[in-house]
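Undergrad: Predicted model, plus sequence, below.
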Amino acid sequence: MKTWLLIHGAWHGSWCWDQVRLRLEHVGDRVITPTLRGLGERADQMSRTITLQAWVDEVAHLMTSHAMTDTIVVGHSFAGSVVSGLAEAVPERIQRLIYLDAMLLEGGETVFSSIDADIVATRRERSMASSGGLSMPAPEPEGLGIRDPREAEYVKRRLTPHPFSTYESPLALEKPPGDGFPCTYVACTDPAYQPLWGSRERAKAYGWDYREIATGHDLMITDPAGTVDLLVMIAQQD
C-alpha cells in the first residue's frame, strides 16, 4: 500500500482529485486530498494574511497529525510551491515529490516573480477590479485546458477565487527545491499552459525525471485514468 498526498492548485479544492483518488483507493492505496485555506469548501476563510508559508505549515501539520510516512507528495500547478516547502518542513515523512504541471520556485522567489510581467499585470488588474486586491477571480475552464463542455461546466461550478497574497509571498527554502528527494516533473502538452514555461525549463535544467502527458493543464479532470497510470508508473521507480 502506498500513501499519497495530492495537493490542488489555484482556484481548486480537494474536489478536483475525486476521480484520481477513487482510482488509487481502488487498488488499496491511502490517499489524502486536503483543501488549502481560503479555497474550495474553505472559501469562507479567505484572508489577506494567507501566505505560501501558511499553506506549507498547515499541510505539514496535517501530515504529522495523520501520521503520514513514506508519502508520495503530488502538487498540481500553484501547489508546486507548497510541495517544495514541505520537502524542507517534514522531510522525514516524504518518499518522493511529483510536480504535475506545477510552479517550481527557488528560495526567496514568489509566484509573480516567476511568470511573465504581462500576466502579472493582468492578474493584478483583475484582482483589484473584483475584490480590491483580496483575491484572484477564477478563469474560464477553457483557460485551464478543459475542452469538453460537461467537464468545463463541472469545473466552473466549483472554482473559487484564489488568495491574492499567496502570489506575492516568497517561498522560504534553504536548499534547492526537492533537494535530497527523487523528483518528477510532469508537463501537460495539449494544450501547454503558458505561465509554467519557466518551471518546465527549470525542471529540465535540474536533471529531474521529466514526463509529458498529452492533455490539458487540469489533467486530473481531463484524463484521470491517464493521470493515475502515470503516477503509478512514477511511484514504481522507488
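TA: On my side now, so go ahead. Since we're looking at a predicted model, the values are computed, not measured. Residues are numbered from 1 along each chain as shown.
Undergrad: alpha carbons only for contacts and neighbour counts from here, please
TA: Will do.
Undergrad: Next one: Leu134 relative to Ile119, how far apart?
TA: 18 Å (C-alpha to C-alpha, to the nearest Å).
Undergrad: more crowded one of those two?
TA: Applying other C-alpha atoms under 10 Å to Leu134 and Ile119 shows that Leu134 carries more neighbours, namely 18 against 12.
Undergrad: this is the other structure I want to compare:
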Amino acid sequence: MAGMLMAAARAGARVVDGVELVLWPDSDAVQYYGITEPEDVEWMWDKLTPHPWKCFEQPLRLNDPAALARIPRAEIHTTSSLAMAPPGTADALAGQEQTWVVDSGHDLMVTTPKAVAEILLGLAVR
C-alpha cells in the first residue's frame, strides 16, 4: 500500500527551483493524511504545501551509535500507519516504554489533538 502511495506521489512530481516536489495539495492528498471532517479539511487546506521527494529517497545516516543512544526517544504511532506496517509490528510495540498508539490517520495533531497534547505534556513533565 505505501509503495502505491509513493508511486502515485512521484507520478505527480514537479520541479520548482531545482527541487522535485510531490504531494501537491489536492483532494487526494487530504485523503492520504486521514482528514475526513469537513471543518478540519477547510482549516488545513491553505496550510498544505508540496513535499520534497528526496526525504523519501535519501537515507538518514547516523554514524555515532553512542550519541544516538543518549538522545531521549518517544514514539507515537497511528492505527493507520500500523495498518500498512509489516505483520507483527503492533504486537512488537505493545508495552514498550515511551511508545503510544493513537487511533488516527497520519495527521493525528488535526484529528486527535487532545490525545497528542496529553502525550506531549506527559513527556514534558518527565
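TA: Arrived safely. Predicted model only: the values in this text are computed from it and were never measured.
Undergrad: which residue ranges form the helices in the second structure?
TA: 2-11, 27-32, 38-45, 54-57, 65-70, 79-84, 89-93, 108-111, 113-124 (DSSP state H).
Undergrad: and Val102 of the second structure, which of these is closest to it?
TA: Judged by C-alpha to C-alpha, the one of the helices of the second structure that comes nearest to Val102 of the second structure is helix 79-84, at 6.2 Å.
Undergrad: ok, and what's touching the closest one?
TA: With contact meaning C-alpha atoms under 8 Å, 6 or more residues apart in numbering, helix 79-84 of the second structure is reached by Met1, Ala2, Thr89, Ala90, Val101, Val102, Asp103, Ser104, Gly105, His106.
Undergrad: deepest of the helices of the second structure, which one?
TA: Highest mean neighbour count among those (mean count of other C-alpha atoms under 10 Å): helix 108-111, with a mean of 18.
Undergrad: what stretch of the first structure does that helix fall on?
TA: Aligned by TM-score structural alignment, helix 108-111 of the second structure corresponds to residues 219-222 of the first structure.
Undergrad: Next, the mean deviation of that stretch compared to the second structure.
TA: Superposing on the second structure and averaging over aligned pairs (mean C-alpha distance after the TM-score superposition for the first structure), stretch 219-222 of the first structure comes out at 1.5 Å.
Undergrad: Show where stretch 146-165 of the first structure falls in the second structure, residue numbers please.
TA: Against the second structure, stretch 146-165 of the first structure falls on residues 35-54 (TM-score structural alignment).
Undergrad: Tell me how far that stretch lies from the chain's centre.
TA: In terms of C-alpha atoms, centre = their mean, to the nearest Å, the centre of stretch 35-54 of the second structure is found 13 Å from the chain centre.
Undergrad: related to what we said a few turns ago, got a list of contacts for the match of helix 108-111 of the second structure?
TA: Residues outside stretch 219-222 of the first structure that contact it (C-alpha under 8 Å, 6+ apart) are Cys16, Trp17, Gln19, Val20, Ile146, Glu151, Cys188, Thr215, Gly216, Thr227.
Undergrad: Just give the closest residue to the last one, not the sequence neighbours.
TA: Excluding its sequence neighbours, the residue lying closest to Thr227 of the first structure (C-alpha to C-alpha, 6 or more residues apart in numbering) is Met220, at 6.1 Å.
Undergrad: do you know how far the one you found is from Ile213 of the first structure?
TA: In this view, Met220 of the first structure and Ile213 of the first structure are 11 Å apart by C-alpha to C-alpha.
Undergrad: And Pro137 of the first structure, by the same measure?
TA: Pro137 of the first structure is 27 Å from Ile213 of the first structure, where distance means C-alpha to C-alpha.
Undergrad: cool, and Pro149 of the first structure?
TA: In this structure, Pro149 of the first structure and Ile213 of the first structure are 21 Å apart, going by C-alpha to C-alpha.
Undergrad: same thing with Gln95 of the first structure?
TA: Using C-alpha to C-alpha, one obtains 23 Å as the distance from Gln95 of the first structure to Ile213 of the first structure.
Undergrad: Please apply the same query to Trp197 of the first structure.
TA: Distance, Trp197 of the first structure to Ile213 of the first structure, using C-alpha to C-alpha: 15 Å.
Undergrad: what does Ser199 of the first structure give?
TA: Distance from Ser199 of the first structure to Ile213 of the first structure, by C-alpha to C-alpha: 16 Å.
Undergrad: More neighbours: which of the two?
TA: In terms of neighbours (other C-alpha under 10 Å), Ser199 is the more surrounded of Ser199 of the first structure and Ile213; the figures are 21 against 18.
Undergrad: Would you agree the more buried one falls within a helix?
TA: Yes: Ser199 of the first structure sits within a helix when classified using DSSP: H, G, I helix; E, B strand; the rest coil.
Undergrad: what's the most centrally placed residue in the second structure in contact with, if anything?
TA: A centroid search over the second structure (C-alpha atoms, centre = their mean) returns His106, at 5.1 Å, as the residue closest to the centre. The contact partners of His106 of the second structure, by C-alpha under 8 Å, 6+ apart, come to Tyr32, Tyr33, Gly34, Thr78, Ser80, Ser81.
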